[in-house]
Each structure stands twice: as structure tokens, then as C-alpha cells.
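> got a predicted structure here, sequence first:
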Amino acid sequence: MRWVNYVKGHGTLNDFVVIVDRYAAFPLSDEEVRHLCDRRAGVGGDGVLRAVKAKHIPEWDGDPDLWFMDYRNADGSIAEMCGNGTRVFGRHLADQDLISGREVDIATRAGVRRLTFHSDGSVATDMGVVGIDPEPVRVQLGGLEWSGTRVDVGNPHAVVLLDDGQDLAELDLTVAPTWSPAEAYPHGTNVEFVRRIDDHHLAMRVHERGAGETPSCGTGVVATVATHAAATGLGDGTYQVDVPGGVLTVVLTGDRAVLRGPAEIVAHGKASLPD
């Protein structure tokens, strides 16, 4: 039996198991990731964040001295990016004096992301360019169907802007939404359902690829704001998004976004891995 040291953290209740593996000496199998994320048999989490020096990641061709966020979904699948995860990742590295300074770059499968640590304990992540595809998709859930917007935040999203009369709370996200055409997302997607509160204030629920419904999704919040801003013509500005796990803010400037919110470490421990 293998044992691994970990911390548990969350950003607006989007929770993660964080493991520091500087030299990439402790790779995790899909089964091990699923075990760690199991809320009964393991630690519990929406995913695993493994901190590895970028020089040890074969596909990375950037700065070798950055910390690389090797993110895995709860089902063991690899994800390109995780907005809430970047903040928890950075918080733990800072707490352990593995990074220093108010602004720090980290490496992800979606590229370099800059973290800014604020005096109130929140962390902001420069999420880079947000891409909106002009070709919509159809999203289906529980016998209902909507037009969805395809958004790239380093990972894929389908954003549904609900009509004012539709109740966000009544959606059954224990069931995975589907979409058409299926080939729009050959590797699956995150699906966000959004209700407008006012021009710069939204509410969102999400079904995450590889995790199911989660209390929050940072990249989903960014995708939501970009879609709303484009659809209404509001454009640049600061937007608040309420998710079941709390509140996040997005500053939109052109096609770039900065996501800001809390990042909390709640436990340290040692976990067993299955034989």
C-alpha cells in the first residue's frame, strides 16, 4: 500500500486534494485519483491538483522552473484548466513558502497563468483570452432544450443563458446535460446554466465534465460572464457571479478575463492509495 501526503482545499466549495510532487516521482493512476476524490472511501474532492516542477512535464516547453498544476478530474480524466483550482494551488504553495511575492506565474495545460494575492485573502487569476465560438450548440436536460454558446477558457464550455421566467433552482443537474451536434465537444464539456440578476450580477449552476454538478466552477464563471457580456453588448467591466458555493468576481477587458475569489486550505493529512 502506498501513502501520500496531501492537503484539502476549496475555492467557493469547489474542493481539491493537493499533492506536492516536485520531481514527478509520484505519478497517480486514474484509479488512485478516483480513490482520493471518493467522498466515502477517500479524502473527497472534485479533483486532484498535483504540483510538479514544470521541467518534469514532458509536454511543457515553457519556463522549466515554474510550478506546473497537473489537474485531474474526480473521475481520473485529465483537464486542461481549473480556475478555482489555480487559487487553491497557489494558496498552498504560498503557505509552504514554495512561491513568494504578490504576483506569481504558474504553468497549466492551458498555458501560463498569473496569480495575484490580495490582502483580504482572496486570489486573482489572469485567465487569459476567452474565446467565443459564433456557432451555437443545442443543450438538452430533463426534456428541455436551449441554445448554448461555445466558449473556450483553456477548457471547453457550453453556456446557457436562461430566460427571466426560468428557475435556476429547479434544474436537475444530477443528470448530465447532453448537446448537439455531439462532435462539438469530442472530449466532453462543462455546461453552465445562468440567470441574470442585473446587468453586472449573475447566478450560475454548473455540471462539470468528469465531476458532475459542483458548487462552483471558476472557468465556468468566466465563460458565463463573457457570454453574457457579448450577448447584451455590455462589454468590459466587473461582474459578480453567485454560485452555490459563494461569490466570484470577473474583470473583463476585451477578450481577456481576471477571476477573483477565496482560496482556503482546510486540512492536512496522509492518505492511503489502493493496491
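Structure's in. What do you need? Residues are numbered from 1 along each chain as shown.

> CA only for contacts and neighbour counts going forward, please
Noted.

> touching, residue 102 and residue 114? I think so.
No: counting by Cα atoms under 8 Å, residue 102 stays clear of residue 114, with 10.2 Å between them.

> more crowded one of the two?
Counted by other Cα atoms under 10 Å, residue 102 and residue 114 do not tie: residue 114 has more neighbours, with 17 against 12.

> how far away is the more buried one from residue 70?
From residue 114 across to residue 70, the span is 16 Å (Cα to Cα, to the nearest Å).

> ok, residue 217 next?
17 Å.

> compare these two (neighbour count), which wins?
Neighbours were counted for residue 217 and for residue 70 using other Cα under 10 Å; residue 217 has more, 28 against 22.

> what sits against that one?
Residues near residue 217 by Cα atoms under 8 Å, 6 or more residues apart in numbering: 14, 82, 83, 84, 206, 208.

> in the stretch 51-200 of the chain, which spans are strands?
Taking DSSP state E, counting those that start in this stretch to define them, one finds strands in the stretch 51-200 of the chain at 67-73, 103-108, 111-117, 123-129, 131-141, 144-152, 156-161, 178-180, 190-198.

> can you put these in TSV and add distance to residue 228?
Below are these laid out as TSV (distance: least, Cα to Cα, whole Å):
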stretch	distance to residue 228
strand 67-73	27
strand 103-108	26
strand 111-117	23
strand 123-129	16
strand 131-141	11
strand 144-152	10
strand 156-161	7
strand 178-180	20
strand 190-198	9
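
> another structure for you, compare them:
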Amino acid sequence: MRVAFTKMQGLGNDFVVIDTISQSLSLTASQVRRIADRRLGIGCDQVLLVAPPPSPEVDFGYRIFNADGGEVEQCGNGARCFARFVREQGLTGKERLQVQTAGGVIRLHLETDKQVTVDMGVPRFAPDEIPFKADHEADSYLLEFDKQRVEIGAVSMGNPHCVLRVAAIDAAPIACWGPILERHPRFPQRVNVGFVEVISPGHIRLRVYERGAGETPACGTGACAAMVIGRRRGWLSEQVNVDLPGGRLGIHWAGEGRSVWMTGPAETVFEGAIEL
């Protein structure tokens, strides 16, 4: 089976985007792993599928697979690439889109400067909605592992996130703590782990160990999660610049019960086809 694809990136977070509207296919987990393999396949953090709309209320369906073959609910950087892809491929002429993901419906706005703004939805803090094992909802929790005890915030941005504040992001124990926290038993569906350094109320630095992918240059949902946890804890203002290893995202959140809005770049790298 020969499959056409487009390689895209958003702040260095890279994706293989596949149109399953004009070509009919269903990928197995092993095929996703083959595509994502940087030596034997194309290489990417995630594989994104553009699908027909599952209902009249949305423009497209959007499926997201991590490099390990597992399907996940949401990806902010991928959503921006998704928006650029469907416009560049002539699948839509709209500048404002509604897209169905496994985590819910998201809204995408294509800006005139090739930036894309994404309505990432309302953050969910209730433990059973993250999901996270806790007796009640709280702004912070203590998490224990390997004789360590750390204070975290937990939130769902359509996918589960754990956020830790650190004094200096460059010295954060991401390679050590990331894989342990990703699979911590209190997160039954695993978790994305964000390490955040607060520079000022309107500026943070962030590194994210992503569930099923490891540390990536950028994570859109991770940037949103870090911002809303920081705002809820009183560290941050309503508009925050988030500096990730791959570049900067702008995040806006007006507060409880409101959507989080993320703005950042997305671009096409190359197109091709792969035999599966």
C-alpha cells in the first residue's frame, strides 16, 4: 500500500500528516511506529490523520497517534499543522474551522501572518476527568516516587498533564523524572509532564516530556497546561508568552470556565509517499 503524506512542523515538534479523505486507509499501531521511526521510516513525534467530518457540526475529523503507535486525544502543535494542511491541500477555503478530536471539538483560526490560533477548549481540573487518582480536586498535589516528593498541578487539556515548577529549566531532571512521572500509578492513562520556570507573570520557560514520545522541542497542550496551572496558582497573568526549546507560543486564558487560546506557527517541510 502506497500512502501519500506531508511532513510538517510546529516549533520543531514534527508530524506526518496523512489525508484519509482522498485516500482510504486505516493504520495499525505497527504501521504508525514504522512511519514515525527516524531510521526506518519517515520520522516524527506524531502521525496526524485528516478524516471526514463525523457530524454535520464540524468540518473535519482529526486523529492523533504518538510515535509508539498509541492514539491520543489532543495535540496543540499538531492542530496548527492540521489547519495549514487542509488549506494548502485545498480541502477547505475556510479561515475558521471546527474539528472533532478524541478529546472534543476544537476551533482553528488561520491568521494572515501564517500563524494559527487554536481554541484549545476549557481546561478540566476534576481528577476523574484528567484522569488522576485523588480524593478531591485541588490546585496542587503531592506526588511520591523513588523516595522523592514533589508538588504538582494536574489538568486535562483534552489529554492529561502534570506540571512541576522548577527554579531553573536548564537544570531540571527531565531525563530522569520524565519517564517515571509519565507512568506514575496515579495517572491511569499515563501523563504528559511539564517542567516550568516562571520568569515573570507574563513569561515562562517550559520543557515537556510527552506521553509516548519523550521530550519534544515543543508541546502545545503542555504550554496551555503550564499556563493554566500557573494562573490558577497565582503565578501568571491572563496573557503569557511560553518559551519552549523549539520557539515561542502565546497563550491566553481569561479564567475558570473559559477556553484557552494558543497562537503559534506551523509550516510544511516536504511531501512524499511511503510503502506500508
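Perfect, I can see it now. What you see is a predicted model; the values in this text were computed from it and never measured.

> residues in contact with residue 8 of the first structure?
Contacts for residue 8 of the first structure (Cα under 8 Å, 6+ apart) come out as 15, 16, 17, 18, 43, 265, 266, 267, 268.

> and which of the residues you listed is nearest residue 179 of the first structure?
residue 15 (26.6 Å; Cα to Cα).

> ok but the closest one is inside a strand, no?
Yes: assessed by DSSP: H, G, I helix; E, B strand; the rest coil, residue 15 of the first structure belongs to a strand.

> now the second structure: which of the contacts of residue 8 of the first structure match?
Mapped onto the second structure and checked by both residues aligned by TM-score structural alignment, their matches' Cα atoms under 8 Å, the contacts of residue 8 of the first structure keep the contacts 15, 16, 17, 18, 265, 266, 267, 268.

> was I right about the third one contacting residue 4?
This means residue 17 of the first structure. No: the criterion here is Cα under 8 Å, and residue 17 of the first structure misses it with residue 4 at 10.8 Å.

> so the two - more neighbours on which side?
Shown here are residue 17 of the first structure and residue 4; by other Cα under 10 Å, residue 17 has more neighbours (29 against 14).

> residues contacting that one?
So residue 17 of the first structure contacts 6, 7, 8, 9, 36, 37, 43, 44, 45, 47, 48, 49 (Cα under 8 Å, 6+ apart).

> can you do 7 Å?
Residues counted as contacts of residue 17 of the first structure (Cα atoms under 7 Å, 6 or more residues apart in numbering) are 6, 7, 8, 9, 45, 47, 48, 49.

> leaving out the residues flanking it, which one is nearest to the spatially most central residue of the first structure?
With distances taken as Cα atoms, centre = their mean, the residue of the first structure nearest its centroid is residue 82 (2.9 Å). Leaving aside its sequence neighbours, residue 82 of the first structure sits nearest to residue 219 (Cα to Cα, 6 or more residues apart in numbering; 6.2 Å).

> assign the one you found to helix, strand or coil.
Strictly by three-state DSSP, residue 219 of the first structure counts as helix.

> show me what it aligns to in the second structure.
Counting by TM-score structural alignment, residue 219 of the first structure corresponds to residue 221 in the second structure.

> repeat for residue 266 of the first structure
Under the alignment by TM-score structural alignment, residue 266 of the first structure pairs with residue 269 in the second structure.

> would you confirm that its match belongs to a strand?
Yes: using three-state DSSP, the assignment for residue 269 of the second structure is a strand.

> what residues are up against it?
Residue 269 of the second structure sits in contact with 7, 8, 9, where contact means Cα under 7 Å, 6+ apart.

> which stretches in the first structure count as helices?
Assigned by DSSP state H, the first structure shows helices spanning 30-37, 83-95, 218-232.

> now the shortest one against strand 67-73, angle please.
This points to helix 30-37 of the first structure. Using axes from the mean of the first three to the mean of the last three Cα atoms, to 10 degrees, the direction of helix 30-37 of the first structure lies 90 degrees away from that of strand 67-73.

> what about helix 30-37 of the first structure, how far off from the second structure?
Average distance, helix 30-37 of the first structure versus aligned residues of the second structure after superposition (mean Cα distance after the TM-score superposition for the first structure): 0.6 Å.

> may I see the buried residues of that helix?
32, 33, 34, 35, 36, 37 (16 or more other Cα atoms under 10 Å).

> hang on, isn't the second one packed against residue 71?
So the one you mean is residue 33 of the first structure. No: the pair residue 33 of the first structure / residue 71 is not scored as a contact, 10.2 Å apart, by Cα atoms under 7 Å.

> so what's the residue count around residue 166 of the first structure?
12.

> any idea how far it is from residue 196 of the first structure?
Taken as Cα to Cα, the span from residue 166 of the first structure to residue 196 of the first structure is 11 Å.

> and residue 184 of the first structure, by the same measure?
From residue 184 of the first structure to residue 196 of the first structure the distance is 26 Å (Cα to Cα).

> what sits against the closest residue to residue 140 of the first structure other than its chain neighbours?
Spatial nearest neighbour of residue 140 of the first structure, chain neighbours left out: residue 178 (5.2 Å); criterion: Cα to Cα, 6+ apart. By Cα under 7 Å, 6+ apart, the contact set of residue 178 of the first structure is 139, 140, 141.
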